[in-house]
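S.K.: Fold the following for me, if possible:
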Amino acid sequence: MIEALQYNFIQNALIAGILVSIAAGIIGSLVVVNRITFLAGGIAHSSYGGIGLAIYLGLPVLLGATVFAVITAILIAMLTLNNRKRIDSLIGIMWAFGMAVGIVFVDLTPGYNVDLMSYLFGSIIAVSDNDIIYLTILDFLIIGLVVIFYKQILAVSYDSEFASLRGISIKFFYTLILILSALSVVAAIKVVGLILVIALLTIPTYLAEMYAKCLSSMMIISSIIATFFTIFGLIISYFYDISSGASIIIVGVFTLLLAKLLGKK
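M.R.: From the prediction side, this is the model:
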């Protein structure tokens, strides 16, 4: 594996994996604590519409996915805040609509024959230098917003009634958390793909909960665990020539099972 580091695409894959792991650890903690895993899944699959639109218009794929994912997050926030009893139906509709829009735009794109499976299951070795720059900007944006609004996000996540009494806007920060989830989903597209992104957001956090004493420490531990999953998954992918996204998630699942078994003993 050390010899492979001389190749630019391997270096990019490693850097991208670390950048995505940081975002996944931070936002994954918010997703689990706020119990919005299903909502994040809806945003993830809906962003496929942005991928198809970007391909059709000749725009950067990650840019199209980001815009579409953020718009979807805002719509989901508006709909679920006013109609929580129908959350499952609303998310199912947004999920299916986003995927359908993406497929239609790809079909309408003349001469396009790139393997779309790479967006569904990840293709980390295809990460470019521009993707690295984009992921770095996303990471700084996510970290910056979480640091600036940490106290408000903490209050809303653990006790929304108390936060409301303190004058904190529940609607604004609920929407902000969903937007941050959307940004994390986009960041993870090239690494594990849209199908597996929720696993990368949640598995490290479930493990971090066993050791963390507060939300900030959970974010840090989750990021470290996600980084371990990514690096180890890349090593397995390299030696056995299998999908990197699947390798990363399998490492995560087996680590979680092992931790739970040892925890019981």
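
S.K.: can we go C-alpha only for contacts and neighbour counts from here?
M.R.: Noted.

S.K.: Tell me how far stretch 231-240 lies from the chain's centre.
M.R.: 20 Å (Cα atoms, centre = their mean, to the nearest Å).

S.K.: List the contacts of it.
M.R.: Stretch 231-240 has contacts (Cα atoms under 8 Å, 6 or more residues apart in numbering) with 1, 14, 17-18, 242-245, 247-251.

S.K.: Please identify the buried residues of it?
M.R.: Of the residues in stretch 231-240, 231-238 count as buried by neighbour count, 16 or more other Cα atoms under 10 Å.

S.K.: who's in contact with the residue nearest the centre of the chain?
M.R.: Compute the mean C-alpha point of the chain, and by Cα atoms, centre = their mean the closest residue is Val185, 2.9 Å away. By Cα under 8 Å, 6+ apart, the contact list for Val185 reads 40, 43-44, 194, 197.

S.K.: In helices, which of those residues fall?
M.R.: Mapping the contacts of Val185 onto helices (DSSP state H) picks out 40, 43-44, 194, 197.

S.K.: okay if I get the residues you listed as JSON lines plus distance to Tyr7 and neighbour count?
M.R.: As requested, those are exported to JSON lines (distance: Cα to Cα, whole Å; neighbours: other Cα atoms under 10 Å):
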{"residue": "Ala40", "distance to Tyr7": "34", "neighbour count": "28"}
{"residue": "Ile43", "distance to Tyr7": "34", "neighbour count": "32"}
{"residue": "Ala44", "distance to Tyr7": "31", "neighbour count": "31"}
{"residue": "Leu194", "distance to Tyr7": "26", "neighbour count": "25"}
{"residue": "Val197", "distance to Tyr7": "26", "neighbour count": "28"}
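
S.K.: One more, so I can put them side by side:
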Amino acid sequence: MELIVEILAAPLQFAFMQNALAVAVVAAGVCGLLSCWLVLMGWSLMGEAVAHSILPGIVLAQLLGVPMAAGAFVFGLIAVLLIGGISSTPVIKRDTSIGVVFTTLFALGLVLISRVPSQTHLQHILFGNVLGTSRTDLWQVLALGLATAAVLLLARRDLTLLAFDRTYAHTVGLSTAALSALLLVLLALTTVTALQTLGIILVVAMLVIPGATGMLTCRTFGRMLMVSSGGAVFAAVSGVYLSYWLDLSTGGTIVLMQSTLFGLAYVLAPHKGLIARAARARRTAAAA
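M.R.: Below is the predicted model:
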């Protein structure tokens, strides 16, 4: 018992570990919530597009001396608007417009990093630097994360109806365009929130894997929200501790822990897991 207490308490004597743990929990929790809607609506690629498209905003924000979150959020919205505008053309499908926009903006970010003098560290942006989180970064992530989670929960009923049946949502008087726009704005905010923890590349995993895990294990959307967010927080906490004791990449360890949860759900989920599906197939074959 004393050993367990020592393992849990020892890292917390350092301020950087306290900041890292708090930021990881907030970012993972918000990603877990939003992930449910992204998975249900088939918007996983949209999360990847926004995550990659904010790179030039980060570089320009540092160049202009404004908060990194502001530049990232602006370019996240630009990406969403460009994708919507291009995909509205009948000959261009949404997945094609996503590929064009996010690769173009990401390439612009790489060019800016190579040519514009700044303090931007490409590795930290791509893979995160949670252990370098300052107290200012912590308060920024807390504010963005809590605001995003509050809006998601307040608009939960309307957003859920949009995800399950867009036509019926329009029939009952909901503005599906406005709800879609709201979800995309929240996606941009969530990406900015998780950027410090996981970086551009790994944040995509936390916007997809928690929702996929919840979908495998739950039969109601309310329970899916709890499982997705709770699993993401567990992965964040365990990932931070493992990275500390084993000297591993923090962001990568967090994502691997979340992937482990998904793997367990894929095999062991009571209704949709591999074992359960195999058992049903055997019963069906025996009955036939």
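
S.K.: From the contacts of stretch 231-240 of the first structure, which land in helices?
M.R.: Members of the contacts of stretch 231-240 of the first structure lying in helices (criterion: DSSP H): 14, 17-18, 244-245, 247-251.

S.K.: Average separation of whichever strand or helix holds Leu105 of the second structure from the aligned part of the first structure, please.
M.R.: In this assignment (DSSP states H and E), Leu105 of the second structure forms part of helix 94-115. Taken over the aligned residues, the distance from helix 94-115 of the second structure to the first structure averages 1.9 Å (mean Cα distance after the TM-score superposition for the first structure).

S.K.: so where in the first structure does whatever helix or strand comes next after that helix end up aligned?
M.R.: As assigned by DSSP H and E, the chain's next helix or strand after helix 94-115 of the second structure is helix 122-127. Here helix 122-127 of the second structure aligns to the first structure at residues 116-121, judged by TM-score structural alignment.

S.K.: If you count neighbours, what's buried in that stretch?
M.R.: Applying 16+ other Cα under 10 Å to stretch 116-121 of the first structure flags 118-121 as buried.

S.K.: and what of stretch 259-278 of the second structure?
M.R.: 259, 261-262, 265-266, 268-269, 272-273, 276-277.

S.K.: What about these, which are in helices?
M.R.: By the criterion of DSSP H, membership of those in helices covers 259, 261-262, 265-266, 268, 276-277.

S.K.: Make CSV out of those and add distance to Leu12 of the second structure.
M.R.: Converted to CSV, those look like this (distance: Cα to Cα, whole Å):
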residue, distance to Leu12 of the second structure
Ser259, 26
Leu261, 25
Phe262, 28
Ala265, 31
Tyr266, 34
Leu268, 34
Ala276, 41
Arg277, 43
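
S.K.: Could I get the contacting residues of Val146 of the first structure?
M.R.: Val146 of the first structure is in contact with Ile153, counting by Cα under 8 Å, 6+ apart.

S.K.: Work out for me the element the residue opposite it in the second structure once aligned sits within.
M.R.: When the second structure is aligned by TM-score structural alignment, Val146 of the first structure is paired with Leu152. For Leu152 of the second structure, the host element (DSSP H and E) is helix 135-154.

S.K.: hang on, the earlier thing: list the contacts of the helix holding Leu105 of the second structure.
M.R.: 45-46, 49-50, 52-57, 59, 79, 82-84, 86-87, 120, 122.

S.K.: Show me how to select, in ChimeraX, the buried members of those residues.
M.R.: ChimeraX command restricting the contacts of helix 94-115 of the second structure to the buried ones, with burial defined by 16+ other Cα under 10 Å:
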select :45,46,49,50,52,53,54,55,56,57,59,79,82,83,86,87,122
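
S.K.: so what's the equivalent of Lys264 of the first structure over in the second structure up against?
M.R.: Residue pairing (TM-score structural alignment): Lys264 of the first structure is matched to Leu274 of the second structure. Listed by Cα under 8 Å, 6+ apart, the contact set of Leu274 of the second structure reads 266-268.

S.K.: 10 Å - rerun?
M.R.: 264-268 (Cα atoms under 10 Å, 6 or more residues apart in numbering).

S.K.: Same question for Leu142 of the second structure.
M.R.: Leu142 of the second structure makes contacts with 22-23, 25-27, 136, 148, 193, as judged by Cα under 10 Å, 6+ apart.

S.K.: Need the max-distance pair from these.
M.R.: Within those, Thr136 and Thr148 form the most distant pair, 18.5 Å apart (Cα to Cα).

S.K.: So between those two, which is more surrounded?
M.R.: A direct count of neighbours by other Cα atoms under 10 Å for Thr136 of the second structure and Thr148 places Thr148 higher, at 23 against 10.

S.K.: what about the nearest residue to the more buried one once chain neighbours are set aside, how many neighbours?
M.R.: Spatially, and ignoring its direct neighbours in sequence, Thr148 of the second structure is nearest to Leu186 (6.1 Å; Cα to Cα, 6 or more residues apart in numbering). Neighbourhood size, Leu186 of the second structure [other Cα under 10 Å]: 23.

S.K.: Which strand or helix spans Leu186 of the second structure?
M.R.: helix 176-206.

S.K.: quick one on the thing from earlier: give me the buried subset of the contacts of stretch 231-240 of the first structure.
M.R.: By 16+ other Cα under 10 Å, these give 14, 17-18, 243-245, 247-249, 251 as buried.
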